[in-house]
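**Q** What shape does this take:
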Amino acid sequence: MTVSLSNANLQKLSGKAAIPRYERSDLAAGIVHFGIGNFHRAHQAVYLDDLFNLGLDHDWALIGAGVTSYDGAMRAKLASQDWLTTVVEQDVGLSAARITGAMIDFLDPSDRTGMISRLCDPAIRIVSMTITEGGYFINPATGHFDPNHPAIVADASRPDEPQTVFGLIVAALKARRNAGLPAFTVMSCDNIPGNGHVTENAVAGLADLSDPEFGAWIRANVAFPNSMVDRITPATGTREIDHCAREFGIADAWPVYCEEFRQWVMEDHFPAGRPALEKVGVTFVDDVAPFELMKIRILNGGHAAIAYPGELLDIHFVHEAMEEPLIRAFLAKLENEEIIPCVPPVPNTDLGDYFKLIERRFSNPKIGDTISRLAQDGSNRQPKFILPSTRDRLSRGEDVTGLALISALWCRYFEGSSDSGRQITFNDANAERLQAAALASRSDPLAFLALDDIFGDVARSDLFRRRFVTALASLREKGTRVTLQTYLDDAL
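**A** Sure thing, here's the model as predicted:
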């Protein structure tokens, strides 16, 4: 028998899952978080739930927020269960459920005025976000904020009617300044190098377009700490909903499944105050960059590396890709020969051991993470996770056989069918343009590299071009398996 997730049913669920050890009615909001997706609920919300379970910092509860139709749908699901979430941690010998209660409200995405009003509440001292790599209006080729993006142009022309997360933040900061209130800290929880700097450039850059003086004020008065976040968290579907009901007896409209491992490294720059997250495992450091670069290049880059051969070989789950000897060996060779050598030293960390940990995490059969999830949004992920390593090696005069092969695999993927002829379903804002370029590359192999906003100066390297063309020809003529083996034999 299943029990519906709700405040009223928490005690009934205590034998099925760990429940909050605090009174949720005692919580008060201190954080507004944009992007209440699975990762946030498996990461930041879990750390706060741990802290509240210690009896600490109950004035730092979460309020959800968002600006998309997805956010509205998530709000409706969570409202039906009093903002509670079932988080299921999965490892080879572990499957444990907990119910988190750190979120106490979710702002209506259609009420922008109400959102700005809540952001102006003096109790709100942190505004955080998990809006994906593509949500920061970055030009992929330059890596800089794009003031010409249509959504940014629209918010700049109507700053009192913001539609983006950054427009809402700018409007709220201006209202707080006008009311004599201190600025809140703006904290990114996305996988972007220098995510704090990127967020500052987006917020202040947007303000510059309508009020340069206020843009300067933001840079001088608002904190944007950098952070590194890590926890593999697949998408939720009927598989997870049914498993949660069957194994734990919990009827949750959108449970979160994740690995046991989690990590959060943050720059300690919170002038308006912060919760004592160091008491629940968060690492505060002066410089996040080494940890961030390690994770983005080795883990996120590794995910990007196995996504496209996995899709072309009709592999569904990530752990199944790691069970395929060719893909596992390809990942290891690529990481050890081309990616890890580009990663600077990280305090108290052996990069070889870190990669072994990544291999174990990718191989976890309980997670149920899918290759299709890793393959989505490549137009934002490739420029952040793969091409920086390519660029670094080219600048040092080093070969890029494996990294160019990833770009070729991405191109081959966007032709729209796997090696067996299975139709591939794309999930990328630029899918139409990418597929057109991939199809054009059948007659002109360099047509895909002409996507200058993605490849930039990398595509102008003769070495990279040669490696890309050779790999793409092999993928088309011999298939993915033979091409991977040729690379492993140092014959590509």
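
**Q** switch to C-alpha atoms for all contacts and neighbour counts from now on
**A** Noted.

**Q** helix or strand for the closest residue to Ser474 other than its chain neighbours, which one?
**A** If the residues on either side of it in the chain are set aside, Ser474 comes closest to Thr483, at 5.9 Å by CA to CA, 6 or more residues apart in numbering. Taking DSSP states H and E as the definition, Thr483 sits inside helix 480-488.

**Q** one more to line up against the first:
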Amino acid sequence: MTRLSSQTLGRLPASIRRPAYDRAALQPGIVHLGLGAFARAHLCEYTDDALERDFGAWGIVGASLQRPDQRDRLKPQDGLYCFLKRAPEGPQLRIIGSVLDVLVAPEDPAALVTRLAAAETRIVSLTVTEKGYCHDPATGRLKDDHPDILHDLEHPDAPRSAIGLIVAALRIRKREGLAPFTALSCDNLPHNGMVLHGLVRDFAALRDDALSQWIEANGAFPATMVDRIVPATTEADIAEVAGLLGLKDAAPVIGEPFRQWAIEDAFALGRPKWEDVGAQMVSEVAPFEFMKLRMLNGAHSSLAYLGYLAGHETVAQASGDPILARFLQGLWGEIIPAVPAPQGVDLKAYAGDLLSRFQNPAIKHRTWQIAMDGSQKLPQRLLGTIRDRLKAGASIDHLALGVAAWMAYVAGTDEAGAPIDVRDPLATEFARISAAAGRDAGALSQGLIGIEAIFGADLPHQATFTQAVARHLESLFAKGAKATAEAVSA
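**A** Have a look, this model is predicted:
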């Protein structure tokens, strides 16, 4: 089958959207480190939209920090690829044209540093995942003994970490009298701009105090909050896209129609007009992070545990169950009063959008996958809200059921008596407590709430909380997830 490329764009069906600007005239202005599926379904689409509204030198040069796969897929296609949005009413397709080139750091790190240091590079954005920051997530500080950091200190002209690449390029820009580019983290890290700023500054200080001070005085590191569900592309997806396009696309991306991007408006050398195409340029991103954590992530986890126990394999199936959908509405009713509304956001409308997203049958998010690592997720997703509600003397019935459902899940047996594959750093401790407690809800809840790393020193002594959790857990064991959720939402 003929490959998608600039030369074959004209063969596409007329119904498929393609770039409505002159790609031949597009010049690079953004270098993106970590050009994975999420970046191509989020940053690249927003930029493609902005170029159609207000054309400028904002083309994207992607950089792969580990493997050449992305370059090898996109280069023969002139950077073009299809974005397939899976909507309940059917697939939506468009061709994204904002990516001009892809570099591979391990093959030629100097070439990537040169591109980063070039005067025309005004934004360096990142989606390198949390581990790509070479930092301690608990403190946000640089791990100066990280193998990649040690390598980059010893080989400053051939860095392999994102932090090392950024600092190497900023060093050249300082030497040549150029202003620093804006470094824009698009990773799902709390306070990502502040974290990136500190890591770049600290790494620079290990090499050159003057460089670190220059970055501190002149650098720009806006915070962002990104949101879109982008499942991994499968061979079946590639075949489906080929059938719809009539052309072979080796690099399609799959995502939901919903997208959100809140960006701190603090750029050193300009930016695309992303606000004209739906991004929210704000003075502070933290409220958006907080909203997402409590409303989206808190609901996701609660639904995952109840849904799994009730026999639902995916979030769409679980949230499409009328009983569990009513539970979500009640849960958000408890969460919303504990969430300050971010600038320009209606929290009830946001909850409605979340339910629609959860119920999208075309996006298959497994409840088991979301249920992983609950010991790491519960403190931020649910327990913070519970503490706030307890201080206010407000109801925590739905929130407590979310915690009880987690307990029933980590006890290791589903409602049909089948074993649950519990994936969690504390899985061994859960199994020990569960074996001792058996199906005694009081003993099990007391044992699990006693894990201070999860529940702290305060919640085990909050009778309103402990009694509500034990009551719900007893009901889950006796009546099951759906009956318990129906009773709490009655």
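
**Q** correct me, but the residue nearest to Ser474 of the first structure touches Arg476?
**A** No. With contact defined as CA atoms under 8 Å, Thr483 of the first structure and Arg476 do not form a contacting pair (9.3 Å).

**Q** Tell me who's in contact with the residue lying closest to Cys44 of the second structure once chain neighbours are set aside.
**A** Setting aside the residues directly before and after it, Cys44 of the second structure is nearest to Ser98 in space (CA to CA, 6+ apart), at 6.1 Å. Taking CA atoms under 8 Å, 6 or more residues apart in numbering as the contact definition, Ser98 of the second structure lies against Arg23, Cys44, Glu45, Thr47, Asp48, Trp58, Gly59, Ile60, Gly79, Leu80.

**Q** how close does the second one get to Leu80 of the second structure?
**A** As for Cys44 of the second structure, its distance to Leu80 of the second structure is 11 Å (criterion: CA to CA, to the nearest Å).

**Q** More neighbours: which of those two?
**A** Regarding Cys44 of the second structure and Leu80, a neighbour count based on other CA atoms under 10 Å identifies Leu80 as having more, with 26 against 21.

**Q** any idea what that one aligns with in the first structure?
**A** Leu80 of the second structure maps onto Leu84 of the first structure when the alignment is built from TM-score structural alignment.

**Q** Isn't its match up against Asn9?
**A** No. Counting by CA under 8 Å, Leu84 of the first structure sits too far from Asn9 to count as a contact (11.0 Å).

**Q** Let me see the ranges of the strands in the stretch 201-350 of the second structure.
**A** Under the criterion DSSP state E, counting those that start in this stretch, the stretch 201-350 of the second structure carries strands at the ranges 224-227, 253-255, 260-264, 280-282.

**Q** deepest of those, which one?
**A** Across these, the average number of neighbours (mean count of other CA atoms under 10 Å) peaks for strand 253-255, which reaches a mean of 25.

**Q** That one: how far from the chain's middle?
**A** With CA atoms, centre = their mean, to the nearest Å as the basis, the distance from the averaged C-alpha position of strand 253-255 of the second structure to the chain average is 14 Å.

**Q** Just tell me the aligned range of that strand in the first structure.
**A** If you align by TM-score structural alignment, strand 253-255 of the second structure falls on residues 256-258 of the first structure.

**Q** once aligned to the second structure, how far is the matching stretch on average?
**A** Once superposed with the second structure, the aligned residues differ from stretch 256-258 of the first structure by a mean of 2.2 Å; criterion: mean CA distance after the TM-score superposition for the first structure.

**Q** Tell me the secondary structure at the residue most central in space within the second structure.
**A** Closest residue to the average C-alpha location of the second structure: Asn188 at 4.4 Å, with CA atoms, centre = their mean. Reducing the assignment to helix, strand or coil with DSSP: H, G, I helix; E, B strand; the rest coil, the entry for Asn188 of the second structure is coil.

**Q** Correct me if wrong: it contacts Val226.
**A** Yes. Between Asn188 of the second structure and Val226 there is a contact at 7.0 Å, judged by CA under 8 Å.

**Q** all helices for the stretch 201-350 of the second structure, in order.
**A** For the stretch 201-350 of the second structure, applying DSSP state H, counting those that start in this stretch gives helices covering 209-218, 235-245, 286-291, 298-309, 315-320, 322-335, 347-358.

**Q** most packed of these?
**A** The highest mean neighbour count among the helices of the stretch 201-350 of the second structure belongs to helix 298-309 (a mean of 27), with neighbours defined as mean count of other CA under 10 Å.

**Q** other SSEs contacting it?
**A** In this structure, helix 298-309 of the second structure makes packing contacts with helix 315-320, helix 322-335, helix 367-371, helix 397-410, helix 481-488, judged by 3 or more CA pairs under 8 Å, 6 or more residues apart in numbering; DSSP states H and E.

**Q** Next, format these as a markdown table and append distance to Thr233 of the second structure.
**A** Compiled in a markdown table, these are given as follows (distance: least, CA to CA, whole Å):
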| stretch | distance to Thr233 of the second structure |
| --- | --- |
| helix 315-320 | 19 |
| helix 322-335 | 28 |
| helix 367-371 | 17 |
| helix 397-410 | 29 |
| helix 481-488 | 33 |
